[in-house]
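Asks: sequence isn't available, so here's the structure alone:
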């Protein structure tokens, strides 16, 4: 049974590709869109043979047109790792502002409901712990992380403006640290960085003294929360993440135990504006969506480690190719 047609931006990325899978499995026709600046077509190549899936190689920061009807738009196009958004800061700001504006305009033209991917980074280095949706954050707009943090904060403001002024059906998901298969080993995020170092026989690098905390949510749980939020009637931001908090030092030790390696932990200076605490309060998700994470960190890490261990050796040392023309020539 066809449930409708959905546009997913950032479709070739880690989260975008899992969302494509979910919507296909739910019975939707999926239009994937990605400029492949950080996404990888290998994440969605299994979908290309399906009649329910089509793909556009396009930058949403430029005018977006999709022919035919659209029922939903899932706007997940954005660099999400520090390595990416520090390397391409202007593109990061543009996809959060111009890209969001274009997607909201398309949603208005198609009379489609839209969900936008915000982030726990809107809270900055929080002075409130755990973080609730009514906390406004502690963000440095001109620091190195500001290009990502402020892009997402502007994205939320633009989305609410369309909801208030144009009566557009909008949803905002604030995503906390997420992990699982299809993450890039070399994208700078803590979990793939640790596993990549372990697989390469390198010492694990902890920035600062390791007392800073993170809360890791397995991707299947996250996708379930996103799907429920999109299908709900709630227009305001909702935290989706796992409140099981752990220090980075403890997490590094978990990875060493998981991988059975003998590396030691080494320490380097903490990057500027790196958040010291990150833990979602998910009371709103529990109350409105009936959602909470089901996959334990031990279970999710085992699946993720097995995925990374199955990758060819060149993936451990080289960045993935993201060029669409190179892919087509294969």
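Replies: Noted; the coordinates are in hand. Bear in mind that the values here come from a model prediction, so they are computed numbers and not experimental data.
Asks: drop to CA atoms for contacts and neighbour counts, all remaining ones
Replies: OK.
Asks: so which residues of the stretch 101-250 of the chain form strands?
Replies: 113-119, 170-175, 178-179, 204-207, 213-215, 217-218, 238-240, 245-247 (DSSP state E, counting those that start in this stretch).
Asks: deepest of those, which one?
Replies: Most buried of those by mean neighbour count (mean count of other Cα atoms under 10 Å) is strand 238-240; its value is a mean of 29.
Asks: who are the packing partners of that one?
Replies: strand 170-175, helix 219-231, helix 283-289 (3 or more Cα pairs under 8 Å, 6 or more residues apart in numbering; DSSP states H and E).
Asks: here's the one I want to compare it with:
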């Protein structure tokens, strides 16, 4: 069922059109009315209509000007014009603003119903095309988050799906850690209209935001919303990024999963700042595992295997980016190995 907005400055004609058509029979659930273009725009802001049927000649703002404003503001409604014999010359201008059809006054109920049937068909086609575009967009963004994409191929696909150049469209990126139920994701997406896509797994949900939004502020609001009913750790990456950078940023957030799961209570954090702590935790865990392995080998009298294990680990330590960590680990293992022997 669709919603229609009738715009006509003549009260009698407006009431006649509103009251003499069986709207429900023609697939219309709600009928709104406006006496001028300005009120029509206010009505569209309050109650978005799928179909606008407007007179062409009206004082203040003509039907053509109203249609141009509707198109400029991006309202996705279909437009039908009402016209009299003496303003038929306006029809050419009407179709330049993508009008679907027009009704010539005086019109019959049958003519209105035939027009509505045509408009409903156009709406159904638009819905199918919109669904196809949204599906393709979701698939493209999901791939960009999960796999490193070749920039040129991504640029080509992005242009085809979004109709924009890769560099022109940027995204903020936020992670909600833990299993996030479908209803929670729906609530988040409903409240924050700037969320372009949500990628969900068992451990983490990654949210892509329109680039104009403040990532930090949005992350805080989401974390605060979840705090009472479903506490979750929430992380974000600073900045707004093109699609070819999304995999790297998503990996940074995914690498913070262990850190996020051990937060008690769940915290809000910037992944750029937590990366060092995560890296430290990983190396300290590895150090402990190596020590336990050396103890086991020594206890079993396997001296050569112990030496080889220590040698392999020393080699790995050389690749650490932070000198103080490398030195600390090397010294501790050397001392530990010496004591054991």
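Replies: That came through fine. Predicted model only: the values in this text are computed from it and were never measured.
Asks: send over the TM-score of the superposed chains.
Replies: The TM-score (TM-score structural alignment, normalised by the length of structure 1) is 0.20; 108 aligned residues with a Cα RMSD of 6.3 Å.
Asks: about what we covered before: so which of the helices and strands packed on strand 238-240 of structure 1 is the most surrounded?
Replies: Scoring these by mean count of other Cα under 10 Å, the most buried comes out as strand 170-175, with a mean of 24.
Asks: so which elements touch that strand?
Replies: strand 113-119, helix 146-166, helix 219-231, strand 238-240.
Asks: take these and write them to TSV, including distance to residue 30 of structure 1.
Replies: Listed next are these as TSV, based on distance: least, Cα to Cα, whole Å:
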stretch	distance to residue 30 of structure 1
strand 113-119	14
helix 146-166	22
helix 219-231	14
strand 238-240	23
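Asks: so which of those is nearest residue 92 of structure 1?
Replies: helix 146-166 (6.3 Å; Cα to Cα).
Asks: buried set for that closest one?
Replies: 146-156, 158-160, 162-163 (16 or more other Cα atoms under 10 Å).
Asks: sorry, back to before: just send the strands of the stretch 101-250 of structure 1 back as TSV, with distance to residue 103 of structure 1 too.
Replies: Converted to TSV, the strands of the stretch 101-250 of structure 1 look like this (distance: least, Cα to Cα, whole Å):
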stretch	distance to residue 103 of structure 1
strand 113-119	8
strand 170-175	11
strand 178-179	24
strand 204-207	37
strand 213-215	30
strand 217-218	27
strand 238-240	20
strand 245-247	34
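Asks: out of the ones you listed, which is closest to residue 326 of structure 1?
Replies: Per Cα to Cα, nearest to residue 326 of structure 1 of the strands of the stretch 101-250 of structure 1: strand 178-179, 27.3 Å.
Asks: so residue 101 of structure 1 is in contact with residue 158, correct?
Replies: Yes - contact between residue 101 of structure 1 and residue 158 holds when scored by Cα atoms under 8 Å: they sit 7.2 Å apart.
Asks: nearest to residue 172 of structure 1, out of the helices and strands packed on strand 170-175 of structure 1?
Replies: That would be strand 113-119 among these, by Cα to Cα, at 5.2 Å.
Asks: and that closest one, what does it pack onto?
Replies: strand 72-75, helix 100-110, helix 146-166, strand 170-175, helix 219-231.
Asks: turn the ones you listed into CSV, columns for distance to residue 213 of structure 1.
Replies: Shown next, in CSV, are these (distance: least, Cα to Cα, whole Å):
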stretch, distance to residue 213 of structure 1
strand 72-75, 28
helix 100-110, 30
helix 146-166, 18
strand 170-175, 16
helix 219-231, 19
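Asks: what's the closest of those to residue 93 of structure 1?
Replies: Smallest distance to residue 93 of structure 1 across these (Cα to Cα): 5.2 Å, for helix 146-166.
Asks: for that closest one, packing partners?
Replies: helix 82-87, helix 89-94, helix 100-110, strand 113-119, strand 170-175.
Asks: format these as TSV; extra columns: distance to residue 200 of structure 1.
Replies: Listed next are those as TSV, based on distance: least, Cα to Cα, whole Å:
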stretch	distance to residue 200 of structure 1
helix 82-87	19
helix 89-94	29
helix 100-110	38
strand 113-119	30
strand 170-175	29
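Asks: nearest approach to residue 206 of structure 1 belongs to which of the ones you listed?
Replies: Per Cα to Cα, nearest to residue 206 of structure 1 of those: helix 82-87, 15.0 Å.
Asks: now do the buried residues in that closest one.
Replies: 82, 84-86.
Asks: can you put those in JSON lines and add distance to residue 207 of structure 1?
Replies: Below are the buried residues of helix 82-87 of structure 1 laid out as JSON lines (distance: Cα to Cα, whole Å):
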{"residue": "82", "distance to residue 207 of structure 1": "13"}
{"residue": "84", "distance to residue 207 of structure 1": "18"}
{"residue": "85", "distance to residue 207 of structure 1": "18"}
{"residue": "86", "distance to residue 207 of structure 1": "17"}
